[in-house]
Every structure is written in structure tokens, then in C-alpha cells.
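J.: have a look at this prediction, sequence included:
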Amino acid sequence: MDQSVQQWVEDHSGEIESLAHDIFTYAEVADEENQSTRRIADYLKRHGFSLESNSGGLPTAFRAVWGKGSPTVGFLGEYDALPGLDQKPVPYRDGDAGRNGHGCGHNLLGAGSAAAAVALRYAMEAKGIPGTVVYYGCPSEEILKGKIIMANNGCFRELDAALSWHPGIVYGLGETSYLAMDSVHFFFQGKASHAAGSPEMGRSALDAAELMNVGANYLREHVPDDVRIHYAYMDGPGKPNVVPANAGLWYFIRARKRTTVDDVTSRILDIAKGAALMTGTRASWEFKTRGYETLVNHTLCGLYDTVMKQTPLPAYTGDELDFAAKLAKHVDNPAADGSIETVLPPLTGMVSFMAGSTDVSDVSQVAPTGYMKSVCAPKGFPLHSWQFAACSDSGIGWKGMCYAAKVMAQAGLALLEDPALLARVKEEFSRTAKGFVPLTAETTS
């Protein structure tokens, strides 16, 4: 195996870590990643990439390109933070609960994917390999938005293969399909009145919202086992002595297949209409996001398996292991014993299913997509926690990021140097993909 791309990452690890640290410090939530976007774009520009802003019509999305002609290998980057997870890289709680933080490690994700793109670019130049490297800066993954809108508006179609990753507590080859999902806001409009003096004059929007939830809960018995329905109240009344004129709900509907989500969502909409009819109110709704399930490409999983086995796993210093042990004391999980995973998973050739959703799934419906995981935190640590945020600006997180960058760059190089391998990747995609149809986020009543 040609070690040049891996050596490039090793030689430039300080620069890559600085990039991840800066994004960690900015900690910008979805749709607000202005500094993070500029920082990654400037990094890529310094290494010879040309830039295009506002990809897919999103102000904090961008496309960076190096090279020309075919094949075209793409890398997906994310950089949005989470509210309330501000945390310093110390093994105890030290952060402002009112500020944002990188509890999902997207600072590592964005920087690691950018480093992979740059490492591949230099290897191609050194070896005279034709082709194009594309880095897509993708905002707003945490609200399942960025890549969905970008895909709907024509992004990613140029790619012969897309490579991505995510920080985690185990290594992964991408043999996992995430759930398709609809995110829908429901609004009920009624008529206010004095709840004691003239209740007959009121039409309660809150009653409608509560009846909708009752109906949705009865529906659970009559949907496939893989369906998940979650809801939360968004907008409610202020005082008990006023018949509520307005109420709102936020629903997530998930399932393994997009067709199942479509069916269940249709039934949920009927429940909303029925709740409005029963209460004399008016129902309306707005689709915030409509996303696909992940289309696993087993050929790319096999490529990741090969490269990950050939790439040395991170070695941790005594200070890093001590940091992990101290931090684990704050995690309420028996699996969090302070140790760090050092075993790669076997390649199964099977698809497992993740209970969550990601907008990477929409990219996988547009182009063949590989989605590996790299260890950036100790065993048993939950994502979206201050403990994971602490690791995201630490040596443990940086080493996991650099490992992912090495693997992705090496995988990209293999795809460019082996036309037969790339042909198998594309053949599998053409055989399994059903055709991407943009799912519109519409307002209906």
C-alpha cells in the first residue's frame, strides 16, 4: 500500500488539529456556521482548491474543488455544534450551559474530511493521477437539513464516490443504514374565550393537540415494528383560565424505508385533521425535513475494511489514558470504564440498522457513499454530551480524526488508481439505487 497520503496526514497533524480546535472554539449551531465555513474554506484554498459558496442555496455550505476530469471523488464535511454543550477539554464539567458546544464531534468531522481531501490532492499531483477531488462543506446536519437541501438542489451528482465518516466510540465500516425521517410542525388554531365564564364560546387548540397525540399513540399498534414516532409541544397557552387559541406540535416519523415513512406520515396527517374536526379548530402543518434511509454500498464498506486493517490504529499517551479514566467517572454507564476501543469490527456483508437518522443518507441515494466511524472518545460515552465534547478538543479526539483522514484519503487513492474497483462501486449503486426524487418540504393545511 502506498503510504504517501498517510504520511502526509502524519506530517501535517498539527495543522489539522489546529483546524479542528478553531471550529471547536467557534461552536456554531445549525444555519449559523459562518466562521467555521470560512476557516475550512480558507484551509482548502491555501492548499490549492478553488471555492464555490452557497452550495445548494445554503449560505454556510460550500464546494471546494481540485483537479479536473474523471473520476471525481468527494468528501463530506460537517461543522455544526449543539446548543447547551459548551465544554473545555478537561475531565470534569467546565462549561457554560447557555453556550454551544461540539458534543457530536463535528469539528473533528469537518477538519478530518478536509485533511483527507488535501492529502489525496497532493498524492494525485505527485503521482500524476488524473481526476477531481471535491470537498462539500455541509451545514446543519444536527437538524437533518443541510445535505437534504443540497441534494434536492443538485449537489453531489458529479461524484463517482462520496467518502465520509463520523466520530464515535467504536470503529465502523459503514454497514449501517440510518432511518428515513419526516420532521413536521403541526399548528392548531382555535378561538380564545374565558374558560369559566364562557367556555362554550371557545375552541381549544390545546385540546386538538392533545387529541392528536392520543390518536398517534393508538396508531403505534398498527404500524410496522421499525417505525418510531416522537413528538414535543412547541407552542402552548399561557394561563388555565383562557381557552387556548393556538397550540403547536413537532413530530418526527422514522422508519427503515422511505415508503413506510410516507405511509405513516399520511396517517398522522389524517389524525391531525380529525383532531381539528373534533374540536372545531383548524389544523395546518409544515414539513421541516424529509429524508431518505441510507443506501449501504458494500463495495465501499469492503474498501474501508481493507484500508482500516492496513492503517495503524492510534496509540495513546499516559496523559490521554488518564484523561479518559477521569472523565469516565462522570459517565453513568457501566461500559464507560475509561478504556478506549482498539479493535476493528469484522466485515459482515450484512446491513444493520441504526435507530437514528442522518442527512448523509440523502447523499447515499445520489452517489455511492462510504460512511466509516473512527474512535474519538472512550467506551460507553454518549454522543451529544459534555463528556464527548471534552474529547472533541483533546488528543484522543484528534488522533481519531487523523486516523479517519488517513483511511479516507487512502480509500480515495485506491478508487482513482483501480478503475475496476470504482466500476464495482458504481455497478452496485446502479443496481441498488431506486432513483433519487427530491422530497419537498411544503406547508399544507
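T.: Arrived safely.
J.: use CA for all of it now, contacts and neighbours both
T.: Will do.
J.: show me the contacts for residue 303.
T.: residue 411 (C-alpha atoms under 8 Å, 6 or more residues apart in numbering).
J.: gap between it and residue 83?
T.: In this view, residue 303 and residue 83 are 36 Å apart by C-alpha to C-alpha, to the nearest Å.
J.: may I have the residues that are in contact with the nearest residue to residue 354 once chain neighbours are set aside?
T.: The shortest distance from residue 354 to any non-neighbouring residue, by C-alpha to C-alpha, 6 or more residues apart in numbering, is to residue 178 (4.9 Å). Listed by C-alpha under 8 Å, 6+ apart, the contact set of residue 178 reads 256, 293, 294, 353, 354, 355, 356, 357, 358, 361.
J.: so residue 388, which of the three states?
T.: helix (DSSP: H, G, I helix; E, B strand; the rest coil).
J.: identify the residues contacting the host helix or strand of residue 372?
T.: Per DSSP states H and E, residue 372 falls inside strand 369-375. Strand 369-375 is contacted from outside by 161-174, 295-297, 300-301, 304, 340-341, 363, 397, 400-401, 403-404, using C-alpha under 8 Å, 6+ apart.
J.: greatest separation within the contacts of residue 178: which pair is it?
T.: Spatial extent of the contacts of residue 178 (C-alpha to C-alpha) is set by the pair 355 and 361 at 13.3 Å.
J.: between those two, which has more neighbouring residues?
T.: residue 361 (23 against 15; other C-alpha atoms under 10 Å).
J.: ok, now which ones touch the more buried one?
T.: By C-alpha under 8 Å, 6+ apart, residue 361 lies in contact with 177, 178, 180, 291, 292, 293, 294, 295.
J.: residues in contact with the residue lying closest to it once chain neighbours are set aside?
T.: Spatially, and ignoring its direct neighbours in sequence, residue 361 is nearest to residue 294 (4.1 Å; C-alpha to C-alpha, 6+ apart). By C-alpha under 8 Å, 6+ apart, the contact set of residue 294 is 176, 177, 178, 179, 180, 360, 361, 362, 364, 365.
J.: list just the nearest of those to residue 191.
T.: residue 180 (36.3 Å).
J.: this is the comparison structure:
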Amino acid sequence: MKQAKATARETVRGRMGEISGWTRTIWDHGETAWREYRSAAFYVDLLRREGFEVEEGSGGMPTAFCATWGNGDGPVIGGYAEYDGIPGNCQAAEPRQAPRDGLGPHAGGHTDPHSALGMGALGGFLAAKAAMEAHGIKGRLKFFGEPAEKVRGSKPIHAAAGYYDDLDAAISFHPFYMAPYCNTVRWDTHCGVGYGVIYEFTCDTPETWMAGGGASPIPASHASPRAPGATDAMVQMYQTAKALREHVMAPGQSWSMNETILAHGQATADNIPAQMAQIMYFIRISEVEEAEHIIRGLDHFAEAAASLCHCTWRRHWVAKSRPGLPNHALARATYTNLEEVGAPQWGAEAADFARAIQSELGLEPMETPFLPMISELIDPEEAERQLRATLPPSQRHFTSDDYTEYCWHAPTVRLYLGRPALQAPPGYAYPAWAMNALGGHPPCIDPMTQVAAEVVAMTALDCLGDTGVLEAAQAEFRDRTGGGIGGGTWLAPLCDYAPPLNFRWPEYVTTARGTDWVIPS
């Protein structure tokens, strides 16, 4: 296995020019949730050229895929790419605040960045494939395209459709985004539950608002009182949820709820109320039961808002992702590989770019502009100790990410690697554009992507070879689930809804005016 790992690492180094270019391509696409058409097509074409069989549109999701490659009978190792960005984060790979060419700042862009997340994982799978071919290692690689991660979109759907059931192990990689998870793996405290839900209000019978014996015979008369309508209901929902949030959960619960307005309107300057409005909530919390409790509260608020504003309401599901499940055996094996590869290191060109950002912001450029932690390892048990010091003892999970869906179908590791992050003077916070720009500049992001590819490949090979890693990881998986899939403590997929494709998700559009973002540039 040592020789196979050496082959994999040599493959990554030899292909870093290609991997870097692929990463920048996805970063430049900057597509957002459920609308990653070019990004998904790029991956599908690339994987087919690399010898994978690819199912496009897996799980009924147009921008998802499932790619497989085999070298005979053996373990099945899963991994994935994400490639959705975030609206409002359109930033050029320049050391100044500026949108990408031809776009405005409200367009989509990569923040984490998922562009490097996906290519770090893919680079690892391609390197594992090369090592399997060179050394006659049997097994199968299964690589997924997972769209809409920012709304926890695809993984619950893939899981419920059975796509993960044949996996023997899964590897999840994410760029560092919060201390102490930098150049380490998660140990006990994995991500928690993520629930996404859309409340839709409709005003279908405005003519009956305050109707009486003397009502106008003309429906929606200009002289008649106007029904509040859907926009008013949505505003009432928004305000009520804000005002009564503290009454939904008991004091001391660690949870978050974010909202965004997806669509509103059809109202004009005429005396016609808005016919339809939608507001989406996303809930991040530790346990499924707590998430269900919050939904009951939101349902109550929606019912009250609709009644007040002469509307009806419906609830639509966007996401129901399960909490994570630890696997120490696979986590320790992955971290051992990370120790062998070493944390990412940044060169002079990356440092110059970082100092140019500092200068642009009016700061004194630093001799060492990057945070030390992005080039330092931290043992997973030490990272766990530091995190637990900030959490209530009763809280099992922290933050939200839907890699957790893999955890209930196979032993899964969550790998975090340092991405370029700037040191700040005391009391100073960098604007978001600075981090986004670093994620698109190859000398800044490639060191992380290379380490990810090497570690992912090495871990896949550990699971494919006669190393004892897979046996230990699967024994631990069975123990934690009460017997594996279907066991006594196994948590089944929560997804009981179709892919939420047809809502007004932000996207790039082409009209007679050309290609633009839905918010005009």
C-alpha cells in the first residue's frame, strides 16, 4: 500500500496544472443552488473522459450526477463534489473589490469555495484510480455531483433514493471555515440537523375581503377596500417569527434560523393585492426532534399570518438532513495520512497577493499575511477538546452541513484543510470579498487543493487495501447504528419530498439583452 500511495501522490503532483485549471473554471462559473448547469456539465464531461460511467440527473435532479469506475470486485468508496456558490458574492480573483467581468456584485460567487472542494475531492479520486490501475488494486470508486449544498439540497435526496446504500466507506472534504477545524478531521461532534422549508401565501379571492351587502358588483373595484394579500402575509410571518423566536425553543438551546424572500408579487400599481409570496427558513440545530418542534412553531405563525391577511398558506420542503455520526477508525486513518502529507504551505506569489489585499484595504502589509493555523496541524482529539469547551455539555452536534447523510450509510470521515485566510490587526474584520478573491487566485487556493487530493487518495487506498482500516471502520459503524443500515439506532433518511427545483432560485439568465444575473448588473 505504501507504493500505491506514492503513486497516488505522484499523480496528484503531476496533474496539479490540470486540477488548478479545472478549479478556476468552476470558480468562474459561479453558479448557485439548483442552477449549476455549466458546472455539472463540466464535471460530467470530465469524468467520462477519465473513464467513469456517469448517470446524469441522478435522483431526479438536473444538476446532480453519479459517476462510477471499477477495477474488479472489491470495496466501494464514495466521495463527492459540490459546485454551488452564493448569490451576492460575485468577486473577481483580484486584490480589490470588483465583480467578475460583465456581472454586478449581486451575482453568484464561490465563498467556501466549493470550486476547490470539488476538485480537491475529484483529484483524490483520479489519483486513487491511477494507483489502483498501476498496482492491481480491486474495488470501485463512486463519485457524486451534489448540487445545492447551500440549501442542503441533494444529499438527503440521493440518500433516500438509495444511492449511498452500496458504499463501504465515504470521504468528505471541506476547506477550513472555523477554528479549531483547520488541518484536522472531525472526531465526536459532527454537524447537526439542517431543515429548509418554504412557506407560500396566496390570495386567491381578494374580492371577498370585507365583503357585505353593499359591496361593489365589480370584483377588485378601484373604489373597494383592497385585501392585504400575500405580501402582507409574508411580512407578518417574517415579523412574527422574529418576535416570537425565543418562545419556540427553551432557553439555552443552541440553534440558528435564517430567512430569505424567494418570490413575491404579481401586484402592480393597480389596486390589486399581491397574489403570491414565498419566504424560506433554514434551521440549523443539534437534533431532529428539536427541528420538528421549530417547524410546528413556524406552521403556527404561518396559519396566523394567513388568517390575518385573507390568504391561504402551504409549506414546501427544501431539505431535511440528518445529524452526523462519528467514525474514529476512519478519522484516525485519514489524519495519519494528513500527517504524512503535511499541512498546506503558501509561497511568495500567494503572500504577495495577500499583501496587495491588505494594502488595498488601507492596512500595513504584513511580512507574514496569512493566519498561522492554516499551515499547522491539530490532532482531532485536541480540536474536539477545544470545541467542546465552547458548547453546552448536552449539545451533541454543532453547525450544519449535509455530508452527514453519508454517515448513516457507510463509515464517513470529515476532513478539513487550511485555506488562505488573512491575519488581521487587533479589532479588524476583513470584508467578505477578500476571502472570496483568495479562493479564486490559483497560487492562493492550489496548495489546499493539492493536499486535499493527496489525502483523499491515500484514505481511499487505505479502505481498498488490506490495511485493516475498512474492517475497523465498518465494525464501528455497525456498533454505532445497532447493526448497520436498518439497525436499532440507525436513523433512516428524512427526505419525503421531491427535489425542490421549480422555486424562484436565483440564477443566470439569457435574454435579448444578453446573459445576466436575475438582479440586473
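T.: Perfect, thanks for sending it. The structure presented is a predicted model; accordingly, all values stated were derived computationally and were not measured.
J.: mind listing which of the contacts of residue 178 of the first structure are in strands?
T.: residue 353 (DSSP state E).
J.: could you dump the contacts of residue 178 of the first structure to TSV with distance to residue 79 of the first structure?
T.: As requested, the contacts of residue 178 of the first structure are exported to TSV (distance: C-alpha to C-alpha, whole Å):
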residue	distance to residue 79 of the first structure
256	26
293	22
294	21
353	25
354	22
355	22
356	19
357	17
358	14
361	17
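J.: now which residue in the second structure aligns to residue 124 of the first structure?
T.: Residue pairing (TM-score structural alignment): residue 124 of the first structure is matched to residue 132 of the second structure.
J.: the residue lying closest to its match once chain neighbours are set aside: helix or strand, and which one exactly?
T.: Excluding the flanking residues, the one nearest residue 132 of the second structure by C-alpha to C-alpha, 6+ apart is residue 138, at 6.8 Å. In this assignment (DSSP H and E), residue 138 of the second structure forms part of neither any helix nor any strand.
J.: sorry, back to before: between the contacts of residue 361 of the first structure, identify the one with the most neighbours.
T.: residue 292 (31 neighbours).
J.: need the contact list for the residue most central in space within the second structure.
T.: By C-alpha atoms, centre = their mean, the second structure has its centre lying nearest to residue 149, at 3.1 Å. Contacts for residue 149 of the second structure (C-alpha under 8 Å, 6+ apart) come out as 33, 82, 84, 401, 402.
J.: wait, residue 31 of the first structure touches residue 143, no?
T.: No: the criterion here is C-alpha atoms under 8 Å, and residue 31 of the first structure misses it with residue 143 at 9.3 Å.
J.: can you tell me the SS state at the aligned residue in the second structure for residue 35 of the first structure?
T.: Correspondence of residue 35 of the first structure to the second structure, assessed by TM-score structural alignment: residue 38. Secondary structure, three-state DSSP: residue 38 of the second structure is helix.
J.: ok, now which ones touch residue 38 of the second structure?
T.: 29, 31.
J.: show me the contacts for residue 45 of the first structure.
T.: 51, 64.
J.: close enough to count as contact, residue 136 of the first structure and residue 77?
T.: Yes: counting by C-alpha under 8 Å, residue 136 of the first structure does reach residue 77; the two are 6.1 Å apart.
J.: leaving out chain neighbours, which residue sits closest to residue 282 of the second structure?
T.: Residue 282 of the second structure sits nearest to residue 196 (C-alpha to C-alpha, 6+ apart), 4.4 Å away.
J.: give the contact list for the one you found.
T.: Counting by C-alpha under 8 Å, 6+ apart, residue 196 of the second structure has contacts 151, 152, 280, 281, 282, 283, 317, 318, 319, 320.
J.: of the residues you listed, which are reproduced in the first structure?
T.: Contacts conserved in the first structure for these, using both residues aligned by TM-score structural alignment, their matches' C-alpha atoms under 8 Å: 280, 281, 282, 283, 317, 318, 319, 320.
J.: most neighbours, which of those?
T.: residue 319 (30 neighbours).
J.: tell me the secondary structure at it.
T.: strand.
J.: that one matches what in the first structure?
T.: Match for residue 319 of the second structure (TM-score structural alignment): residue 289.
J.: please, where are all the strands along the first structure?
T.: 50-53, 62-68, 72-78, 131-138, 161-168, 176-177, 180-189, 228-235, 246-255, 282-291, 352-353, 369-375, 443-444.
J.: minimum distance to residue 436 of the first structure: which of those strands has it?
T.: Here strand 282-291 is closest among the strands of the first structure (C-alpha to C-alpha), at 11.0 Å.
J.: could you say what helices and strands that closest one packs with?
T.: Contacts defined by 3 or more C-alpha pairs under 8 Å, 6 or more residues apart in numbering; DSSP states H and E place strand 282-291 of the first structure against helix 146-152, strand 180-189, helix 258-279, strand 443-444.
J.: could I get these as CSV with distance to residue 326 of the first structure?
T.: Listed next are those as CSV, based on distance: least, C-alpha to C-alpha, whole Å:
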stretch, distance to residue 326 of the first structure
helix 146-152, 36
strand 180-189, 37
helix 258-279, 43
strand 443-444, 49
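J.: among these, which comes closest to residue 437 of the first structure?
T.: helix 146-152 (7.9 Å).
J.: how about that closest one, aligned to which bit of the second structure?
T.: Going by TM-score structural alignment: helix 146-152 of the first structure matches residues 154-160.
J.: quick one on the thing from earlier: surely the match of residue 319 of the second structure and residue 182 touch.
T.: Yes: Residue 289 of the first structure is within contact range of residue 182, at 5.7 Å (criterion: C-alpha under 8 Å).
J.: what's the match for residue 404 of the first structure in the second structure?
T.: Using TM-score structural alignment, residue 404 of the first structure sits opposite residue 452 in the second structure.
J.: the residue lying closest to that match once chain neighbours are set aside and residue 126 of the second structure: what is the separation?
T.: Distances taken as C-alpha to C-alpha, 6+ apart put residue 120 closest to residue 452 of the second structure, at 5.1 Å, once the chain neighbours are dropped. Look at residue 120 of the second structure and residue 126 of the second structure: by C-alpha to C-alpha, they are 10 Å apart.
J.: right, I'll call it a day here.
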